[in-house]
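Student: Sequence and computational prediction follow.
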Amino acid sequence: MCGIVGVVGHGEAEGFIIEGLRRLEYRGYDSAGMGVIDKGGALHRLRATGKVQALADKVPAALGGSTAIGHTRWATHGAASDDNAHPHKAGRVLVVHNGIIENFKSLREGLAAQGRTFTSQTDTEVVAHLIDREMQAGSDPVAALKSVLPRLEGAFALGVMIDGETGFIMGARKGAPLIAGLGGNEGYLGSDPLALSGHASQIMFLDDGDMAVIRPGRIEVFDARGSAVTRKLVPAETSHVLAEKGNHRHFMEKEIHEQPEVMGRTVSHYVDAFENSVHEIAGLDFRAASRLIIVGCGTAAYAGEISRYWFGSLARLAVEVDIASEFRYRDPVFLPGDIALFISQSGETADTLEAMRLAAAAGVQTLALVNTPHSTIAREASLVVPTLAGPEIGVASTKAFTSQLSALACLAVLAGRHRGHLDRAQEAGHVASLLASPGLMVKALEREGEIEQLAHEIAGHPTVLYLGRNQNFPLALEAALKLKEISYIHAEGYAAGELKHGPIALIEEGLPVIVIAPHDALFDKTRSSIQQVASRGAHVIAITDPEGARALEGEAARIITLPKGSQLTNPLLFASAVQLLAYHVAVYKGTDVDQPRNLAKSVTVE
């Protein structure tokens, strides 16, 4: 969602804000703004629709500000416009805000009845007015914010500065991420560590309900009851170098090519390469589990769907996979012995977090499969199983997805051992294949040239279909999602065996049908589906391995041949091919690959 960055005690605060907002562009936004107090004590509020550069172009030269807050906004209440861009101001109070204030209408009506005038359509502006009202009644800024926070309903992260006050900024969070930081005699506020990297030497992850007052070299924190508390400061390890594209045109391209490294890092975390075994995870025992519930959103949910096949075949463990937004509202039934696994790249996905809280309230053990170890989901789960993908800037998930699959594969092998369905030799074989996956991924990525050529061929089609069987069915869903996300082409994924139950009616002359077809136990059935659509005029593109390529010669119009993998590694390798295909289609069409329209990296509200 939106991004927040703030600083106090800096020699050129406006430059820091612009740099921080650029780093947060990956989160998705439609406008940007900042408030800065210049060296003469005057307040400047600058806002612009469009990219951060449009805001940068409005910054007067040599402000020399020491205190500032900035924001990238993704419209929720009110259209994308300069008036609706943050910060919002009432009296001396400036506010930036991520999330949604659910009761803003009633608050706004009450404030309007008292004669207050609103200049935007946002829910955020009511917060500025509430704080300003408290200050006009005699409260100091810290007491005013403390008084206002209990009246706000919803999920939010706030950044607050006061006109004329250069000694502090304030922040507060409820259900949305927010961090504070220190570096030398400066203080920082941000919604993402990436915004502060290279500046803050230490960062503090605020707990849900916390309010922070950030001064040069000092952070004061109050909990949801308003009591002073101590939160741990940790080293700021994220390097801004990780946010550089290097020699790549886009972050998405860079992150696709980082997959061998991050897959290796994730697998190495879970396995003993010397013993070819999976490490035990303290507190996790699949032996008595009656069922594994897996919950996620979007790509994370598809990773869970793929792993359902692994847990079933390797561990004979019943698995139920659900989309978080459906799970939390369908009154789910929990059984004795259930384990619930929640997948989220950011660890802040609103629906996934609430689904996990629902399971926890029912007494179910909760596992968090996250890429952000200090996130809210990670902190609230019974156990954390990390993915170690590092920062992912592109909105369309790539390396986070394959890292999730890598971790899930290791967990499935562990479950198989726990439940007595994998002997020592079988476990060693699966672990060996996972350890080999980074090298196979490197070879798979070498097919990029022919995938790019193929992308140019299908970029002009209005619809693309993806087919797969068994674990390749959810991968077909993920492949279609990737194409939709960044190229804006209508795409659908189907179970190949369902063709005759309706989807085959869509087949017409020249329609691109991309079939994920490794030469596995179901290859002949997949081959039959290829023949069915080809006979009806479809332009069939098969993604397969060397043995499959030989068998399909003359039956598919185009064949992309990837290295031979295993049950656990095939989805990883085939994921790289469909990611590259979506990427090159989008590049050819000229869309905004890293920041596709209407999408945000982290969905922290419903």
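Tutor: Yep, that arrived.

Student: Please make it C-alpha for all contacts and neighbour counts, starting now.
Tutor: Noted.

Student: tell me which strands and helices the lengthiest helix in the chain is in contact with?
Tutor: When every helix of the chain is counted residue by residue (DSSP state H), the longest turns out to be helix 424-445. In this structure, helix 424-445 packs against helix 259-270, strand 277-278, helix 399-418, helix 570-589, with contacts taken as 3 or more CA pairs under 8 Å, 6 or more residues apart in numbering; DSSP states H and E.

Student: try this one next to it:
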Amino acid sequence: MCGIVGAVAHRNIVPVLIEGLRRLEYRGYDSCGMAVLTADGPHRVRSVARVAELDEQVSNARFEGVTGIAHTRWATHGAATINNAHPIVSSGSLAIVHNGIIENYEILREALRRQHYEFVSQTDTEVIAHLIHSLYEGDLFAAVRKAVRQLTGAYAVGVVHKDQPHTLVGARAGSPLVVGYGDGENFIASDALALAGSAEHVSYLEEGDVCEITLAGVRIVDFRGEKVVRNPRRMPAYSTGVELGPYRHYMQKEIFEQPSAIADTIPDAETFSPGLFGKTAGGVFRDIDSVLILACGTSYYAGLTAKYWLESVAKIRTDVEIASEYRYRESVPNPRMLVVAVSQSGETADTLAALKHAQSRGMEHTLAVCNVATSAMVRLTDFKFLTHAGTEIGVASTKAFTTQLVALFILAVTLGKMRGHVSDAQETEYLHQLRHLPAALNAVLALEPQIIAWSDQFAHKENALFLGRGLHYPIALEGALKLKEISYIHAEAYSAGELKHGPLALVTDAMPVVTVAPNDALLDKLKSNMQEVRARGGHIYVFADDDTHITSEDGIHVIRMPEHYGLLSPILHVVPLQLLAYHTACARGTDVDKPRNLAKSVTVE
């Protein structure tokens, strides 16, 4: 969600802060701002436009300083206005940027009002600013440590004070924060990507850490107040992953990167082995009797797809839970259950909270499927499978989703083999199909011109239905999500057999119905569902495998997929749905990479 960048240096750090904000734009935001320290206090500039507009303001004002903080905000408490944009200033002397949500802000605000603090924003962040100011006695590090003990909720903060012009203090609980180390200068950020090109090494703060950043170095204490060292590691190489290249948008680039991302994710191994998930996974995998998948959004749909694989290939009971709901209901714990948390960033607040809840209930066998090796989720779980999607800038996930599917398929075959349900011949065939996936995806991507023609028709619609059956029902859900995310067309997905139980009432000639039609055991049932739509005057748009014998006719539009791909067919069929959403959004002129109201990394509940 929101993005933080902060720096202490000998040089003017304004260009570093601006570049850091640009690198964090992919997370989604609706306002941005920056503050640098001067002798008179924090000098601040804010905008409810894009970072480019903030940069223009900074240039026109000849803004500069050696210590500063910057922020991209995604509104939670208070609308996207200048007054609510970060940094937030207290009493003209202290400035703060904040990610997260403070749950007890109302109680703290009333107490601070009694101390005569005036509130000029609607944010929970202003409570933190005034609270730290009220506790400040010449030592910002000490004031922040005292303040965060009074906070309930999630936060990552960066704080500066005019009386300590070469000091920046950071703290985190429930929201990520990294420390960057440069040559005679040091940094904080919510994502290491923001510091690429400036910091040489980074370290990741743990829950409850507070850090003091100065020119001389970095001091970190844990939640107990004890000094700790968070081992620095070399800054990951990000430079090539964020270049747009010849593509119109990052989303389009990432759709076309899927063959290589999947190739990178598939292990260079000749067998499906539990060792792919961790050295001790074999013993645990033999002991489990069920699987629980926890995820949100697109990752949840990956989990729904994996349920079909795990139950058909591994013959193991699998439950899939929306992470934001799981910990708020009474569930039956099972210590022999493998808990699989799925997240692109590994910092998704709801999924992390659900994972911790499961662990607190005695379900200790945990696995992370994640794209970020250094994330909180990977550090929390016993086992991991890292997808290698690379940096994903577009808010609407594409290559992160398909690489998650690859990881979950590998898990299903591995468990199936260990449980005696996958023969050596089947294992060889599954491995062959996985390694052929990149070539098969390239053939699907070649359908783009036909999909562009469809998108011109969809651009004038305001509603759409998506249909799938069995293994492809979650893919229909994902297709509908993509269309609504970036084109703002209202789209819903249904299992095709449910049409006659209500959704058929919505079908008219103004309602396009997108159908995922693989040549599987449910094809004939799906054809009957399509006829139900056509009989009501609906227009059907079908992505059909080549041998389904579904042909174009009046009211039925068909794009033929190159080949049927068995159990891995969902990975192929989701790609044209991504392209349809993308080109429809382009035709409607929406902000494809940064759709309204949405954030890339959802680090608050």
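Tutor: Perfect, thanks for sending it. Model, not experiment: these values are computed from the prediction.

Student: hmm, back to that, return the most buried member of the helices and strands packed on helix 424-445 of the first structure.
Tutor: helix 399-418 (a mean of 26; mean count of other CA atoms under 10 Å).

Student: how close does G502 of the second structure sit to I540 of the second structure?
Tutor: Distance, G502 of the second structure to I540 of the second structure, using CA to CA, to the nearest Å: 18 Å.

Student: With distance to A496 of the first structure added, can I get the helices and strands packed on helix 424-445 of the first structure in CSV?
Tutor: Rendered in CSV, the data for those read as follows (distance: least, CA to CA, whole Å):
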stretch, distance to A496 of the first structure
helix 259-270, 28
strand 277-278, 33
helix 399-418, 22
helix 570-589, 16
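
Student: Out of these, flag the one nearest V5 of the first structure.
Tutor: In terms of CA to CA, the element of these nearest to V5 of the first structure is helix 399-418, at 24.4 Å.

Student: Identify whichever of the helices and strands packed on helix 424-445 of the first structure lies nearest to I17 of the first structure.
Tutor: Among those, the nearest to I17 of the first structure by CA to CA is helix 399-418 (27.6 Å).

Student: what about the closest one, how far off from the second structure?
Tutor: After superposition onto the second structure, helix 399-418 of the first structure lies on average 0.5 Å away from the residues it aligns with, using mean CA distance after the TM-score superposition for the first structure.

Student: which residue packs closest to Q450 of the second structure, ignoring adjacent ones?
Tutor: Counting by CA to CA, 6 or more residues apart in numbering, Q450 of the second structure lies nearest to I559, which is 7.3 Å off, once chain neighbours are set aside.

Student: that older thread, nearest to F16 of the first structure, out of the helices and strands packed on helix 424-445 of the first structure?
Tutor: F16 of the first structure lies closest, by CA to CA, to one member of those: helix 399-418, at 28.5 Å.

Student: Packing partners of the closest one?
Tutor: Secondary-structure packing of helix 399-418 of the first structure (3+ CA pairs under 8 Å, 6+ apart): helix 259-270, strand 277-278, helix 299-315, helix 424-445, helix 570-589.

Student: if we go to 7 Å?
Tutor: Of the remaining helices and strands, those touching helix 399-418 of the first structure by 3 or more CA pairs under 7 Å, 6 or more residues apart in numbering; DSSP states H and E are helix 259-270, helix 299-315.

Student: Would you format these as CSV with distance to G394 of the first structure included?
Tutor: Compiled in CSV, those are given as follows (distance: least, CA to CA, whole Å):
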stretch, distance to G394 of the first structure
helix 259-270, 14
helix 299-315, 13
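
Student: Between G502 and I540 of the second structure, which has more neighbouring residues?
Tutor: Here G502 of the second structure and I540 are compared on neighbour count by other CA atoms under 10 Å; more neighbours surround I540, at 26 against 8.

Student: Done for today, thanks.
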